[in-house]
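[1] I would like to see how this sequence folds:
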Amino acid sequence: MSNELMQALKELEKERGIPQEALIEAIKSALNTAYKKNFGTTQNVSVELNKMTGEVQVYAQKRVAQQVKDSCMEISLEEAQIIDPTCEEDTMVNVEITPSNFGRIAAQTAKQVVVQKLREAERILIYEEFSEREGEVVTGTIQRIESKSVVVNLGRTEGIMLPSDQILSERYEVGQRVKGYIYEVKNTSKGPSVFISRTHPYFLKRLFELEVPEIYEGLVEIKSIAREAGSRSKISVHSIDDKIDSVGSCVGPRGIRVQNIVTELNGEKIDIIKYHRDPDKFIANALSPSKVLSVWIDGEGKKARVVVPDYQLSLAIGKEGQNARLAAKLTGWKIDIKSESQAEEENEPDD
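    Below you'll find the predicted structure:
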């Protein structure tokens, strides 16, 4: 241990932001543990580190006695007064007991502590960086697949894509480039855990923000999203400026913008719906591509009764009820869909 150590600690404080005082205290604590482990003592021992020179000294606290019975715990008055002329009988005095070979142990211990503190500081920096990036879309390379979770290399750390965050129809392979949405960052004892998703509704929202300048600039707003990842999604959009076509902006010239997103999601169908503040019109739009004849609103129960042409009933409901289910989720209304003939039968008076 030498002045070089103290200089190194100063550099770490300057470059990595690790306080020198915190490093010194950590080294001292580790040295105390190392001494007791290597020299096995019952004495009240403390290890001191000189902040100026980096020199390490071990002290044992001994009671000043007129007659010494236990040399490990006691010291004679004559010897004690050589160390501290003011000490008296039955007082405590610190006696240096630094072993000759303790310098090597101290150097190894200090190195281990510094390495550990560097790792801790790096973990904190990574956690802070990715915490600020929650809600962003990131791109990484699949590093490994373990317990059905996909581990993605994000550069300074790894992203975890749990089974629930994976699109069922997709196949993931090591070395594959993949995009994901950071929805949570946890600080654990092993370092930060960054959770990414390809199924999150906001992943779709962020893809539209990246692809559609009008959304990114705030001219077109995404009002709501209903998503069944890998199969089909609906998003409702509203233009702040009446001169801007909200749906057209998202579709893009020759459909290129929405097609880029569909390609990223490996063929997931996307319905872009024009938002309307009137619930009946919004619900009618949400059931696209089906044509809607009429919508009756029950405001109290937030229920809607929708009538569609007979030939479009199956289209309105969708395969396994998907279209109706997504429309209900998108609008926040419970939707009961009837064909025109069904509605007429229900309205006919009883004989």
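
[2] from here on, contacts and neighbour counts on C-alpha atoms
    Fine.

[3] strands of the stretch 201-350 of the chain, start to end?
    220-228, 232-239, 269-274, 294-298, 303-308, 334-339 (DSSP state E, counting those that start in this stretch).

[4] list the buried residues for the last one?
    When you say that, I think you mean strand 334-339. For strand 334-339, a neighbour-count test (16 or more other CA atoms under 10 Å) marks Lys334, Ile335, Ile337, Lys338, Ser339 as buried.

[5] please give me the structure for this one as well, since I'd like to look at both together:
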Amino acid sequence: MTSTVVWGTGNMGRAAIRAVDAHPGLELSGVLVHAPAKDGRDAGDLAGLDHALGVTATRDVDAVLAARPGAVVYAASGDLRPDEALADVCRALRTGAVVVSPALYPLYDHRSAPPEFTDPVHTAIEEGGGSLFVSGVDPGWANDVLPLLVSGLGTRVDVLRCQEIFDYSTYDQEDSVRHLVGMGHPLDYEPLMLADTIPTLVWGGQVRLMARALGVEVDEIRETLERRPLTTDVTTAAMGDFAAGTQGAVRFEVRGIVGGEARIVIEHVTRIHSSCAPDWPLPPGGGAGAHRVIVEGRPRIEVTVQATDEGGNHAAGGNATAVGRLVGAIEWLVAEPPGLYDALDVPLLPATGRLGRKQP
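    Predicted coordinates:
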């Protein structure tokens, strides 16, 4: 059994606690929280389970890492605090732990990441002997292992497209939705996530990673961006009111240009309500979220994945699958030499030992 700590108990952390608890090869040994109100609570309570897990959450990072856990699921957000998230991850690596995380966008493809991100990680690994695997919250498998797998079914591949189609109305992360993405702001407001070059910073690594797997060189990465206003006021249960005339939907693409053509595309279509931009792609059946891979070529192939969790919530379902990819990689990483790994290194493993297994 690998003793495993979950660091952060937000949208990703809740799913991480459940995933670690359900994994027969892992033992939840600690939970780290930031908010004083969560300090001292049982991990099962924080994860939304109907039973206690016997692990008490704490804010004492030193004490938890001093116990030298075998693995750390770093589930705290790095959206608005990338330097702090990097420092936390390196701190865990110096204890010798295997660390998995969605928080560090530039390390989706560490081979193309800037040295200010990779150098501290390599130093921490050399000092402590740990390992790091970063995969996306959006979720990462939808922009790497799934499209690459599906591409292998074609005889000719012209364009490989990855789509995330998402309705934010059920997402409980107001700072990111309003300020990072811009929902509810006037259209002359420039949200950080949509600023020029930022989508490439976040998703460009995955474009390059897929290109490397496909054996092609990306000449450049280009971005497209469209924004639409709400036509009526909208009220969401989790985040409150969004006024007519403010941003209600956004669509952007991160395009990998190969031989002068967009050949590898990561596209996001996000709304605060399904009534906004109805002419843009929608999830099948009117659901709140979907991840789709489209292989334009011969044959044309389209695969759509929809996941729900926490009472049918698509946002929670996406988080859970992202976490499942990360937590499912821990045992493999523990058996491998220390190092910095990416999605092409780490296999997508079956749920061995979890079929029909009930949590205590």
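
[6] TM between them?
    Remark: TM-score between the superposed chains equals 0.25 [TM-score structural alignment, normalised by the length of the first structure]; 145 aligned residues with a CA RMSD of 6.6 Å.

[7] in TSV: the strands of the stretch 201-350 of the first structure, plus distance to Leu49 of the first structure.
    Output for the strands of the stretch 201-350 of the first structure, formatted as TSV (distance: least, CA to CA, whole Å):
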stretch	distance to Leu49 of the first structure
strand 220-228	61
strand 232-239	64
strand 269-274	66
strand 294-298	77
strand 303-308	74
strand 334-339	71
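
[8] now for those, which one comes closest to Gly191 of the first structure?
    strand 220-228 (32.1 Å; CA to CA).

[9] helices or strands next to that closest one in the packing?
    Packing contacts for strand 220-228 of the first structure, counted by 3 or more CA pairs under 8 Å, 6 or more residues apart in numbering; DSSP states H and E, involve helix 201-211, helix 213-216, strand 232-239, helix 322-331.

[10] 10 Å - rerun?
    Contact here means 3 or more CA pairs under 10 Å, 6 or more residues apart in numbering; DSSP states H and E; on that basis strand 220-228 of the first structure packs against helix 201-211, helix 213-216, strand 232-239, helix 246-251, strand 269-274, helix 322-331.

[11] now the angle from that strand to strand 269-274?
    If you take axes from the mean of the first three to the mean of the last three CA atoms, to 10 degrees, strand 220-228 of the first structure sits at 140 degrees to strand 269-274.

[12] could you dump the helices and strands packed on strand 220-228 of the first structure to CSV with distance to Glu96 of the first structure and mean neighbour count?
    Putting those into CSV (distance: least, CA to CA, whole Å; neighbours: other CA atoms under 10 Å) gives the following:
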stretch, distance to Glu96 of the first structure, mean neighbour count
helix 201-211, 64, 20
helix 213-216, 68, 18
strand 232-239, 75, 22
helix 246-251, 77, 20
strand 269-274, 77, 21
helix 322-331, 75, 22
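
[13] nearest to Gln61 of the first structure among the ones you listed would be which one?
    Of these, the one closest to Gln61 of the first structure (CA to CA) turns out to be helix 201-211, at 62.9 Å.

[14] mind checking the strands of the stretch 201-350 of the first structure for the one nearest to Ile160 of the first structure?
    Nearest of these to Ile160 of the first structure, taken as CA to CA: strand 220-228 at 20.8 Å.

[15] which of the residues in the closest one are buried?
    Neighbour-count burial for strand 220-228 of the first structure flags Val220, Glu221, Ile222, Ser224, Ile225, Ala226, Arg227, Glu228 (criterion: 16+ other CA under 10 Å).

[16] is it possible to get CSV of those that adds distance to Val237 of the first structure?
    Shown next, in CSV, are the buried residues of strand 220-228 of the first structure (distance: CA to CA, whole Å):
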residue, distance to Val237 of the first structure
Val220, 7
Glu221, 6
Ile222, 5
Ser224, 8
Ile225, 9
Ala226, 12
Arg227, 15
Glu228, 18
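
[17] hey, where'd the strands end up in the second structure?
    For the second structure, applying DSSP state E gives strands covering 2-7, 26-32, 71-74, 98-101, 131-134, 156-167, 220-229, 234-236, 240-242, 247-258, 261-271, 289-298, 301-305, 339-341.

[18] among the helices and strands packed on strand 220-228 of the first structure, which comes closest to Ala80 of the first structure?
    The minimum distance between Ala80 of the first structure and those falls on helix 201-211, with 72.8 Å, by CA to CA.

[19] so where do the helices sit in the stretch 51-200 of the first structure?
    Under the criterion DSSP state H, counting those that start in this stretch, helices of the stretch 51-200 of the first structure are mapped to 77-83, 102-131.

[20] helices and strands around the biggest helix by length in the second structure, which ones?
    Identified as the longest helix of the second structure according to DSSP state H is helix 198-214. The contact analysis (3+ CA pairs under 10 Å, 6+ apart) places helix 198-214 of the second structure against helix 145-151, strand 220-229, strand 247-258, strand 261-271.

[21] redo the ones you listed as a markdown table? Include mean neighbour count and distance to Val89 of the second structure.
    As requested, those are exported to a markdown table (neighbours: other CA atoms under 10 Å; distance: least, CA to CA, whole Å):
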| stretch | mean neighbour count | distance to Val89 of the second structure |
| --- | --- | --- |
| helix 145-151 | 17 | 24 |
| strand 220-229 | 16 | 28 |
| strand 247-258 | 23 | 27 |
| strand 261-271 | 22 | 27 |
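
[22] which one of these lies closest to Glu116 of the second structure?
    Nearest to Glu116 of the second structure among those is strand 220-229 (21.1 Å), distances taken as CA to CA.

[23] not counting residues beside it along the chain, what's closest to Val250 of the second structure?
    Leaving out its chain neighbours, the residue that sits closest to Val250 of the second structure by CA to CA, 6 or more residues apart in numbering is Arg227, at 4.5 Å.

[24] gap between the one you found and Ile198 of the second structure?
    As for Arg227 of the second structure, its distance to Ile198 of the second structure is 16 Å (criterion: CA to CA, to the nearest Å).

[25] which helices and strands sit right next to the biggest strand by length in the first structure?
    With secondary structure taken from DSSP E, the first structure has its longest strand at strand 177-188. Counting contacts by 3+ CA pairs under 10 Å, 6+ apart, strand 177-188 of the first structure is packed against helix 102-131, strand 137-146, strand 149-153, strand 158-161, strand 191-197, helix 201-211.

[26] go ahead and confirm Arg18 of the second structure touches Glu27.
    No. Using CA atoms under 10 Å, Arg18 of the second structure makes no contact with Glu27, being 11.2 Å away.
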